[in-house]
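Enquirer: A structural model of the following input is requested.
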Amino acid sequence: MEIWQADSRDVEAIVSGRHSDPFGFLGLHQINGQWVLRAFIPHADLVTAYTLDGTELGHLFPRHPGGLFEGKVAITERQPIRYHAKNAGGEWDVYDPYSFGPVLGPMDDYYIGEGSHLRLFDKLGAHEMEFEGIHGTHFAVWAPNARRVSVVGPFNDWDGRRNPMRNRSDNGIWEVFIPVLGTGTIYKYEIVGPDGVVLPLKADPFARQSEMRPKTASIVPDPTPFVWTDARYIEERSQKDWRRTPMSIYEVHLGSWRRRPDGGFLTYDQLAEQLVPYAADMGYTHIELLPITEHPFDPSWGYQPTGMYSPTARFGDPAAFARFVDAAHEAGIGIILDWVPAHFPTDAHGLANFDGTALYEHADPRQGYHPDWNTAIYNFGRKEVVSFLVNNALYWLEKFHIDGLRVDAVASMLYLDYSRQPGQWVPNQHGGNENLEAVEFLRRVNTEAYRLHPGTFMIAEESTSWPGVSHPVHTGGLGFGFKWNMGFMNDTLRYMSREAVHRKFHHNDLTFGTVYAFSENFVLPLSHDEVVHGKGSLIEKMPGDDWQQFANLRAYYAFMWGHPGKKLLFMGQEFAQRAEWADGKALDWFLLDAGAHEGVRRLITDLNTAYRQLPALHERDCEPEGFEWVIGNDHANSVFAWLRKAPGADPVLVVSNFTPVPRENYKIPMPHAGKWVERINTDAGWYAGSNTGNQGSVIAHAVKGAHWPAEAELFLPPLSTLYLKYEPD
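Expert: Alright, predicted model coming up:
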């Protein structure tokens, strides 16, 4: 055997898929001054090598019947190589991936190793590109404990021996540039674990496009940059302080908002044509989407994602999702994504046991397994895992111009003993139950989001009294912009579900929220969680006969829109959907043919309009100077009244009567004498109410010797809420 010929043990290792360094063996190598070319092309009988300019380098000799070829070539420098292969069935070309250098550079290695790389989505995953004079796709994945990682797909018969990757052993990244492959290529990773066992094929954690379920492969996306038309919107957004800006959010599950006549999903483009103008006409400022990251199981509603960087294929490709966001921005509507960094499912093609070890999850089930959802919990102590998630948040904000992220299940991240009994959890280094690593992750992702994308915001779904959730990181907070007010939702729905005659005994359920209303920047959520799992719809929670149920719901909505805090309402509740939400079918839009349901929809539209137009209702949503009780202790009549205020704006008086008893000549203290216009009356005939009220306005008269400088006598319709706006002379 000549000195340049390969050792038979290396040949066997390549053919069997066990070689530890395929880049050190395959492709071009200079041995004792002689350039040698080695290729593994199964099924080939004859292989001829060429340079890219078509110069023939000669035939390679078969070294193994499995498809290993080798030969000396007369070239002067390393360069890309093309093989022309033949067998009895035909002939084909193969471009040698092993004649290319690495795509990732030393700075990538440094920042990846440090855990500070903020553009991993441009480096890892699959990226179509021109490299060293040829078109192809670069693949890169983190799998530090693997013995071998290969890219597989229809292009190589899903054969993991044919495209093994280069191991950048210093940081656990594997990469390979495969010529010719491009947009639409289906692929997965074949990984050999540290024990030598071939794992189930894995989807790409950084895949930016995925197959439609039940298929689970990743797809090389089109690299053509999306042409956005929202530059003015983005510029205006960057100047906003959302705490002092109207924020009325329409929460939507895209798969069940509407369906096609055949029962199929609407596409992203159809949703842009239908959902966006509907939300705009309703006066909402934002649409919040239940998770649209790729997920295998429809009834998970997206909360068990396997493709954190892929917009789900259920409704179209990534470009179509970008068109949806662009259309929303054109209509002045922001898009919020429900984001799930708290846990991930254990599907075989996903992140669980990714390289044969507990890589993304904690190995200890007391830390890495979530008993509530039968899912894995991210190991926030690994810088690579934190980088994966931080980059994911930044990816959606940058690449898809998303306006905000609502972070799911934050409480489950903050507490080590969340949903666990004594002995089922591991205390932190100080013996406490706080997940210190998750806290640092949340602070990091919030800091980077606000630093890099001015005008965007982060919202926490956090159900406990953890201090400073929406306080800045530099003051010791978690750094979120807003927090869901679960206490408001629970207290007020409990109150509203009671018969009116009993409400006087539970008056504090509606007043208690103002005790802590300004401790955080709150969003008041009537979300999907309140209308599933046997809870019924909001209209069905209301007591009384049909008329009282609708009157209660209208009064409650106006109470909430007048209360300090941003607003969120789940789809269908804006027209009093009667049935509990079901993800497998469309909302009951036919209900809008009934006057009472259409009346609720009209009310929500008018509430959104008033909320946006009247600064007193939104400019101090999160600050105590924007709120003042006028009547907070009329237990006997179940009447509540308060002022909403903002600097330089006319005040608005909100009055709720939560009994079916109309109250004439009800005296209310007022801050100013003069005319107060009835801007909202939930009992109006326009909303299918009984059409009683104050004939459009009331006059407050000056009084002396009282705590307030003026007083007005109001007619309070039954089960109603009124908004009275002061009109100065």
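Enquirer: when you work out contacts or count neighbours from here on, use the C-alpha atoms and nothing else.
Expert: OK.
Enquirer: for the strand or helix carrying A558, packing partners?
Expert: Using DSSP states H and E, A558 sits within helix 546-562. Counting contacts by 3 or more Cα pairs under 8 Å, 6 or more residues apart in numbering; DSSP states H and E, helix 546-562 packs against helix 538-541, helix 595-613, strand 652-657, strand 720-727.
Enquirer: and after the longest one, which helix or strand comes next?
Expert: Downstream of helix 595-613, the next assigned helix or strand under DSSP H and E is strand 627-634.
Enquirer: chain center to the helix holding A558: distance?
Expert: 31 Å (Cα atoms, centre = their mean, to the nearest Å).
Enquirer: mind checking which of the helices and strands packed on helix 546-562 is nearest W373?
Expert: helix 538-541 (25.5 Å; Cα to Cα).
Enquirer: contacting residues around the closest one?
Expert: L493, M496, S497, E530, V531, Q549, F550, L553, Q573, A576, Q577, R578 (Cα atoms under 8 Å, 6 or more residues apart in numbering).
Enquirer: ok, now stretch 189-206?
Expert: With Cα under 8 Å, 6+ apart as the criterion, stretch 189-206 contacts 121, 124-126, 141, 145-152, 160, 187-188, 216-218, 306-309, 348-351, 354-357.
Enquirer: try stretch 446-453
Expert: So stretch 446-453 is contacted by 238, 390, 393-394, 397-398, 456-458, 473, 478-480 (Cα under 8 Å, 6+ apart).
Enquirer: this one as well, want them side by side:
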Amino acid sequence: MGTDLLSDFDLHLFSEGHHWHLYNVLGAHPCHQGGTDGVRFSVWAPYASGVSVVGSFNDWDGDTHPLRRNGGYGVWSAFVPGVHPGARYQFAVRTRDGRCQLRGDPMAQQTEHRPGTASVVADRGHFPWGDGDWLNRRAREPWSHRPLSIYELHPGSWRHHGSGRWLNWQELAEQLVPYVLELGFTHIELMPVTEHPLDESWGYQTTGYYAPTARYGSPDDFRALVNACHRAGLGVILDWVPGHFPDDPHGLARFDGTALYEHDDPRLGRHEGWGTLVFNYGRNEVRNFLIGSALFWLDAYHVDGLRVDAVASMLYLDYDRPPGDWLPNLHGGRENLEAIGFLRELNNLCHQRFPGVLMIAEESTSWPGVTHPQETGGLGFDLKWNMGWMHDTLDYLRLDPIFRQYHHDRLTFGLMYAFTEQFLLPLSHDEVVHGKGSLLAKMSGDRWQQRANLRLLLTLQFTYPGAKLLFMGGEFGQWREWSERRELDWHLLADSDHAGFQRLVQDLNRVYAAHPALYLDGCCPETFRWIDCHDSPQSVISFLRQSDEARLVVVFNFTPVPRRGYRIGLPAGGVWRECLNSDSAYYGGSNLGNAYRLEAEDVPWMSQPYSVTLSLPPLAALILEHQP
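Expert: Predicted coordinates for the structure are as follows:
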């Protein structure tokens, strides 16, 4: 049911920035009024001189259905009889200087397929969700007590039809879910599915903060994908972009003729490097719009978390700005105090209203306390991308092995700060585009060495402290860097070496999930201990991962030289077994390894009470498991 005027309570909450169900108020909502079915249209445009709704139901005539202003809150609304779900519409916004602009609905929950820019009246019917058990388990079990291994993908280029057409949501559900489960990942992470005008932006320049892109199907089709994931035991995380928005004329830029969502001063309101505008986090209604969007995806689509993009660009007023081209805060500093308050409120509300969801920060600086509780001054995220680990490790593996001994600190320095935050280790899409090359192509050496180095990288990622994220194509060693214009190079799997990468990722996920030592409270220093981090001349490192249930010793040889008779310290006597060897022929390696059962010798070594001699295969890692 609805009226053409919104309640004063709704409008008051919105003006204060505290309407957490804003998506049920503003926008286009089918309702029944005076015995007639129709749609209530509402939009925030406080500095407009007039607003009307135009669409397929009135021949896009701006004089047919004017909206009325609701008091002093700047919201315009009207009930239009005879309009049904599926109708296309826009708002004709008249500015105070007499111009009329056609604008998409900022709160639209459905849009037409690009290049069209109209909003679509969504059918908010009752989707037959079947994921109640998943949601209940998510709320009960802390994420830090479970393995967290994320497969990141761009839905339009994961796989195509033979004609080159990308898969729709239903086809993705049929093909993606079993594939990801077979590899052993616990979650998928989708690059932004919020509506966006340009394919090449990959969704990071969003125009529809409440609408899943029409590229792959309807809103209910997207719900069906999430539902299929949950029923199969797979979580869904979305990339979400509250840091900036594009200046497309149908979008949010100068929406009512003024800088409504952004700052008027370009020193605050524009990212020149990206050609985008910055949200004004100090305006109540803007904060409410963004937080409402986050809550909407968690509520209406049951998603399990949001990866917040470009957090650093929000935190720093001088981010990517030359001296003199930014304005300090009221204390004279470079910190964006309003953005800090917004992020804290965002995380607090998402956790309060949807227990168990993950809030993940892509934050590329050393900002303190990103994942710390807000009561201790933190931002309250669950996880932060460990960009330092990613850059140091990739830089190291680019080096010719003969020079690695001089850069050993690239492997070891990260443990100086590995437990200062709750980290996620990303090998993401950002590292395989724009001339950076694929993960495999980054590795040094000839083809054999490149493959061995990639196996080393993957084994390091899965045994190092922190949650895991791997971008699509990395799991089978794609040679070409990623492009949104084509599908992954699936034909490579006909090659046994590339199929070997896939088997390695599958087994790494299996070992990771089977050993709480690798994931249980993985952000706590008690789970990690160096055995030896000083053997730079031979480029070998070794460490212990431990929990109450198990102990694992991991040894890495970062040179192509096999090292026989290498003695390694062990924390306990008895039997150890080699539970994974990245040099196995099964993965495409040379198959140098050790006996299945290894008896620890009562020989103290490397500050450990026991030891064993090993054959270290070239450019490879060994995982040894203690057998109590």
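Enquirer: let me see the TM-score of these two.
Expert: After superposition, the two chains reach a TM-score (TM-score structural alignment, normalised by the length of the second structure) of 0.99; 628 aligned residues with a Cα RMSD of 1.2 Å.
Enquirer: hang on, the earlier thing: PyMOL command to pick out the buried ones of the contacts of stretch 189-206 of the first structure?
Expert: Buried members of these, defined by 16 or more other Cα atoms under 10 Å, are picked up in PyMOL with:
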select buried, resi 121+124+125+126+141+145+146+147+148+149+150+151+152+160+187+188+216+217+218+306+307+308+309+348+349+350+351+354+355+356+357
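Enquirer: ok, back up a step: any idea which of the contacts of helix 538-541 of the first structure is the one closest to A272 of the first structure?
Expert: Q573 (20.8 Å).
Enquirer: neighbours of the equivalent of that closest one over in the second structure, how many?
Expert: Alignment note: Q573 of the first structure maps to G474 in the second structure; criterion TM-score structural alignment. Number of residues near G474 of the second structure (other Cα atoms under 10 Å) recorded here: 26.
Enquirer: quick one: G474 of the second structure from L488 of the second structure, how far?
Expert: 10 Å (Cα to Cα, to the nearest Å).
Enquirer: then G233 of the second structure?
Expert: 25 Å.
Enquirer: so which of the two has more stuff around it?
Expert: Using other Cα under 10 Å as the criterion, G233 of the second structure and L488 rank with L488 on top: 20 against 15.
Enquirer: that one maps to what in the first structure?
Expert: Counting by TM-score structural alignment, the partner of L488 of the second structure is L587.
Enquirer: quick check: chain neighbours aside, which residue is closest to the aligned partner of P46 of the second structure in the first structure?
Expert: In the first structure, P46 of the second structure lines up with P144, judged by TM-score structural alignment. Spatial nearest neighbour of P144 of the first structure, excluding adjacent residues (Cα to Cα, 6 or more residues apart in numbering): G172 at 3.7 Å.
Enquirer: do a quick rundown of the strands in the stretch 1-150 of the second structure.
Expert: For the stretch 1-150 of the second structure, the strands defined by DSSP state E, counting those that start in this stretch occupy 27-33, 36-44, 50-55, 68-70, 75-81, 88-94, 100-103, 119-120, 149-153.
Enquirer: mean neighbour count, those: which tops it?
Expert: strand 119-120 (a mean of 26; mean count of other Cα atoms under 10 Å).
Enquirer: contacting residues around that one?
Expert: Here strand 119-120 of the second structure has contacts from 85-90, 104-105, 108-112, using Cα under 8 Å, 6+ apart.
Enquirer: what's the farthest-apart pair in these?
Expert: Top of the distance list for the contacts of strand 119-120 of the second structure (Cα to Cα): P85 and G104, 16.2 Å.
Enquirer: these two: which is more packed in?
Expert: Applying other Cα under 10 Å to P85 of the second structure and G104 shows that G104 carries more neighbours, namely 23 against 16.
Enquirer: not counting sequence-adjacent ones, nearest residue to the spatially most central residue of the first structure?
Expert: Centroid check for the first structure by Cα atoms, centre = their mean gives W339 as the closest residue, at 2.9 Å. Counting by Cα to Cα, 6+ apart, W339 of the first structure lies nearest to V407, which is 5.0 Å off, once chain neighbours are set aside.
Enquirer: what do we get in the second structure for that neighbour?
Expert: So, by TM-score structural alignment, V407 of the first structure is matched to V308.
Enquirer: check R494 of the first structure too.
Expert: Checking TM-score structural alignment: R494 of the first structure goes with D395.
Enquirer: gap between its match and H408 of the second structure?
Expert: Noted for D395 of the second structure: a distance of 11 Å to H408 of the second structure, by Cα to Cα.
Enquirer: the more surrounded of the two?
Expert: Taking other Cα under 10 Å, D395 of the second structure and H408 do not tie; H408 has more neighbours (21 against 15).
Enquirer: returning to what we had before: which residue packs closest to the match of L488 of the second structure, ignoring adjacent ones?
Expert: L587 of the first structure's closest residue in space is W257 (Cα to Cα, 6+ apart), at 5.7 Å.
Enquirer: near the one you found, how many other residues are there?
Expert: 19.
Enquirer: may I have the residues that are in contact with it?
Expert: By Cα under 8 Å, 6+ apart, the neighbours of W257 of the first structure are M571, G572, A586, L587.
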